[in-house]
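A.B. asks: Build me a model from this:
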Amino acid sequence: MAKGVGPGHRATWEFWGEELRERRMKAGLTQDDLGRRVFVSGGYIGQFEQAIRKPQLDVAARIDEILQSGGFFERMCRKLINKSPYADYFREVADLEALATTICEFAPTVVPGLLQTAEYARQVTVAANPFAADEYVEEKVSSRTDRSRILADATRPEYWVVLHENVLRVQVGGPGVMAAQLEHIAARARARELVVAVIPCVAGAHPSMMGSLKLMEFEDAPPVGYTETAFTGTLLDDPAVVKKARRAYDLLRVAALSPEASLALIESAAEEFRRCARTT
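C.D. replies: Have a look, this model is predicted:
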């Protein structure tokens, strides 16, 4: 699978990329030529053509102008974006996750989407959307589990996760759901797919108490941050703001237990939920 494109839309984005390559070559332009004219690198054009990266609408519009394609690329881009299972404010973040070389994440109350099991994701989705149809819920669950596949990819990013102890204690679904979720996190940590640290409740006040935080680094682009609250999220690309977010994350890691102690706490909490599940 091309990195950054979910299985439900890959073929369509591949068609977009194939059309771009064909029309670019007919125009006698190299990837670098077209990139210069639409203000991106030739490498980006190559990633568009391979369906690795999804273009922004303004880039698609500039491609139409240069290739004289009558608005084809922008129109198709809009249709594909509208099919996205993600909220407007999260679409670009989901694409960036798949391109990141390093992801650092902090979660104060809920397991991060990249680590959620299907049943945990289902319970979270239903809690936020109590009147939603089953089809809507399953689409959200599927999109979340699809995102998590980047952690098993051969080119997976380094993934650092700081969880507040609340994440381990707040029961989402029944005790069996929580036991399976915490066991899933522990298994991925033991497989060295991620490094996890837990901030204990006794640590008191800490940065980013009002919402989650994600930092992403890339090979060919500046780092970005992302913060999220209950109803919206904000992508941070101002270097000064990203630097402040980086400092906040460093302070979170200082407040956390060591990875070894954190893993022991996660496994202990999982066992408590497992015992509870056996007795209910």
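
A.B. asks: CA only for contacts and neighbour counts going forward, please
C.D. replies: Fine.

A.B. asks: Strands of the stretch 1-150 of the chain, start to end?
C.D. replies: 102-107 (DSSP state E, counting those that start in this stretch).

A.B. asks: Same check on the stretch 151-280 of the chain?
C.D. replies: 158-164, 195-199, 212-217, 224-228, 233-236.

A.B. asks: Ranking those strands by mean neighbour count, which comes first?
C.D. replies: strand 195-199 (a mean of 26; mean count of other C-alpha atoms under 10 Å).

A.B. asks: got the angle for it vs strand 158-164?
C.D. replies: If you take axes from the mean of the first three to the mean of the last three C-alpha atoms, to 10 degrees, strand 195-199 sits at 20 degrees to strand 158-164.

A.B. asks: contacting residues around strand 195-199?
C.D. replies: 159-165, 189, 252-253, 255-259, 262-263 (C-alpha atoms under 8 Å, 6 or more residues apart in numbering).

A.B. asks: same deal with stretch 17-37?
C.D. replies: Against stretch 17-37 from outside (C-alpha under 8 Å, 6+ apart): 41-46, 48-51, 63, 66-67.

A.B. asks: How much space separates residue 68 from residue 250?
C.D. replies: 48 Å (C-alpha to C-alpha, to the nearest Å).

A.B. asks: what sits up against stretch 268-276?
C.D. replies: 168, 169, 175, 176, 178, 179, 180, 182, 183.

A.B. asks: Am I right that the fifth one is in contact with residue 172?
C.D. replies: Pointing back at residue 178 there. Yes: taking contacts as C-alpha atoms under 8 Å, residue 178 lies within contact range of residue 172: 6.4 Å.

A.B. asks: any residues in contact with both of those two?
C.D. replies: residue 120.

A.B. asks: Between these two, which has more neighbouring residues?
C.D. replies: residue 178 (27 against 21; other C-alpha atoms under 10 Å).

A.B. asks: quick one, what contacts the more buried one?
C.D. replies: 120, 171, 172, 270, 273.

A.B. asks: Select from those every entry located in helices.
C.D. replies: Using DSSP state H, the members of those that fall in helices are 120, 270, 273.

A.B. asks: Show the buried residues in those.
C.D. replies: Among the ones in helices among the contacts of residue 178, the ones that count as buried by 16 or more other C-alpha atoms under 10 Å are 120, 270, 273.

A.B. asks: now the other sequence, so there's something to compare against:
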Amino acid sequence: MKADGRPRTAREKYGEELKLRRMAAGLTQEALAREVVCSPTLISHYEAGRRLPSPDDARRIDQALGTDGFFERWLQDLEPVFAHYFGLVAELEQEVTEIRHYGGLLIPGLLQTKAYARAVFEAYSPTYRTEELDELVVSRTKRAMLLEEPSAPVTWFLLDEAALRRQVGGPQVMAEQLRKIADMADSGRVRMHVLPLASGAHALLEGMVYLLTFADAAPLAYIEGLHNGRLLDDPALVAACRTSYTLALSDAASRQKSVALVRSIAEEHEHAHRRAQHP
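C.D. replies: Just a heads-up that it's a prediction; the model follows:
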């Protein structure tokens, strides 16, 4: 546990161990940087858990500290499978007791089917290889297993109707995606509400927000844009995000009406698929 009450992430533990081993070896950050052939600032980032060393840097760290491959081997378990700005959030998900997510433009990753996720990754990539997409889809699928565990967090999803109607991957993919969401809501695994298009402007219209609550640490908020994301720990900003979520939730349809709307839109996608198959 960190001094601010937030759980330590795996990369922060890595950085703390690096700092302890460096100090035990009697080296300053500047001295270690000379051995690794990098800047002292980069060593500082490694020790704070803000960045991970490359495999070559980890190998040179082991040589400088006489740690017999310790940091290079540990790095293999920490190699990022998510975008650099989301990796910390993915680690913190394992500690949460409650999640609240607003999906305005996309179905949130924790809910995505493999076909939907693949279509999203294809759209994001100007060029791609099949095996790279396979790895990304597998990583997203593994992350979603969080909701299958017996100790799964209480999870709320607030979805904009626009995300339900956008044909990501085509009508058949969307029909399967929306049925999955409705089934999860009906089973009680998640709490899901929809913000109908008819509700007009709402408090989360300008962006995505992801709220994380912990049993013994302060809550956090994560916001994301194009090719960037930001984890918020300032209490005032986190509180403001939670207030915006609550305001938007007050404009949403009830749970029962939301599930019915999701199933209705799924049928619309299914009909569109049938028409395309038999014009």
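
A.B. asks: Please state their TM-score.
C.D. replies: Scored against TM-score structural alignment, normalised by the length of structure 2, the superposed chains reach a TM-score of 0.77; 235 aligned residues with a C-alpha RMSD of 2.4 Å.

A.B. asks: sorry, back to before: now render the contacts of residue 178 of structure 1 as JSON lines, adding distance to residue 238 of structure 1.
C.D. replies: Converted to JSON lines, the contacts of residue 178 of structure 1 look like this (distance: C-alpha to C-alpha, whole Å):
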{"residue": "120", "distance to residue 238 of structure 1": "34"}
{"residue": "171", "distance to residue 238 of structure 1": "36"}
{"residue": "172", "distance to residue 238 of structure 1": "35"}
{"residue": "270", "distance to residue 238 of structure 1": "39"}
{"residue": "273", "distance to residue 238 of structure 1": "42"}
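
A.B. asks: pretty sure residue 189 of structure 2 contacts residue 145?
C.D. replies: No: counting by C-alpha under 8 Å, residue 145 is not a contact partner of residue 189 of structure 2; they are 11.9 Å apart.

A.B. asks: Between the two, which is the more surrounded one?
C.D. replies: Neighbours per residue (other C-alpha under 10 Å) separate residue 189 of structure 2 from residue 145, with residue 189 holding more: 17 against 12.

A.B. asks: And the more buried one, what's its match in structure 1?
C.D. replies: Structural alignment (TM-score structural alignment) places residue 189 of structure 2 against residue 193 in structure 1.

A.B. asks: Could you do residue 154 of structure 2 as well?
C.D. replies: So residue 154 of structure 2 corresponds to residue 158, using TM-score structural alignment.

A.B. asks: quick one: that match and residue 194 touch, right?
C.D. replies: Yes: using C-alpha under 8 Å, residue 158 of structure 1 makes contact with residue 194 at a distance of 6.7 Å.

A.B. asks: secondary structure class for residue 13 of structure 2?
C.D. replies: Recorded secondary structure, residue 13 of structure 2: helix (DSSP: H, G, I helix; E, B strand; the rest coil).

A.B. asks: Around it, how many other residues sit close by?
C.D. replies: A count of neighbours around residue 13 of structure 2, defined by other C-alpha under 10 Å, yields 14.

A.B. asks: what does residue 204 of structure 1 give?
C.D. replies: Counted with other C-alpha under 10 Å, residue 204 of structure 1 comes out at 8.

A.B. asks: Tell me the spacing between it and residue 104 of structure 1.
C.D. replies: Applying C-alpha to C-alpha to residue 204 of structure 1 and residue 104 of structure 1 gives a distance of 21 Å.

A.B. asks: What of residue 212 of structure 1?
C.D. replies: On the measure of C-alpha to C-alpha, residue 212 of structure 1 and residue 104 of structure 1 end up 11 Å apart.

A.B. asks: out of the strands of the stretch 151-280 of structure 1, nearest to residue 109 of structure 1?
C.D. replies: strand 158-164 (6.8 Å; C-alpha to C-alpha).

A.B. asks: average distance between that closest one and structure 2?
C.D. replies: Its aligned residues in structure 2 lie a mean 0.4 Å from strand 158-164 of structure 1 after superposition (mean C-alpha distance after the TM-score superposition for structure 1).

A.B. asks: Please, a PyMOL command that selects the buried ones among the contacts of stretch 17-37 of structure 1?
C.D. replies: Only the buried entries of these go into this PyMOL selection, using 16+ other C-alpha under 10 Å:
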select buried, resi 41+42+44+45+46+48+49+50+51+63+67
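
A.B. asks: okay, the contacts of stretch 17-37 of structure 1 in CSV with distance to residue 78 of structure 1 next?
C.D. replies: What follows is the contacts of stretch 17-37 of structure 1, written out as CSV (distance: C-alpha to C-alpha, whole Å):
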residue, distance to residue 78 of structure 1
41, 22
42, 23
43, 23
44, 19
45, 18
46, 20
48, 15
49, 17
50, 19
51, 16
63, 14
66, 18
67, 18
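
A.B. asks: which one of the contacts of stretch 17-37 of structure 1 is nearest residue 230 of structure 1?
C.D. replies: Of those, the one sitting nearest to residue 230 of structure 1 (C-alpha to C-alpha) turns out to be residue 51, at 31.3 Å.
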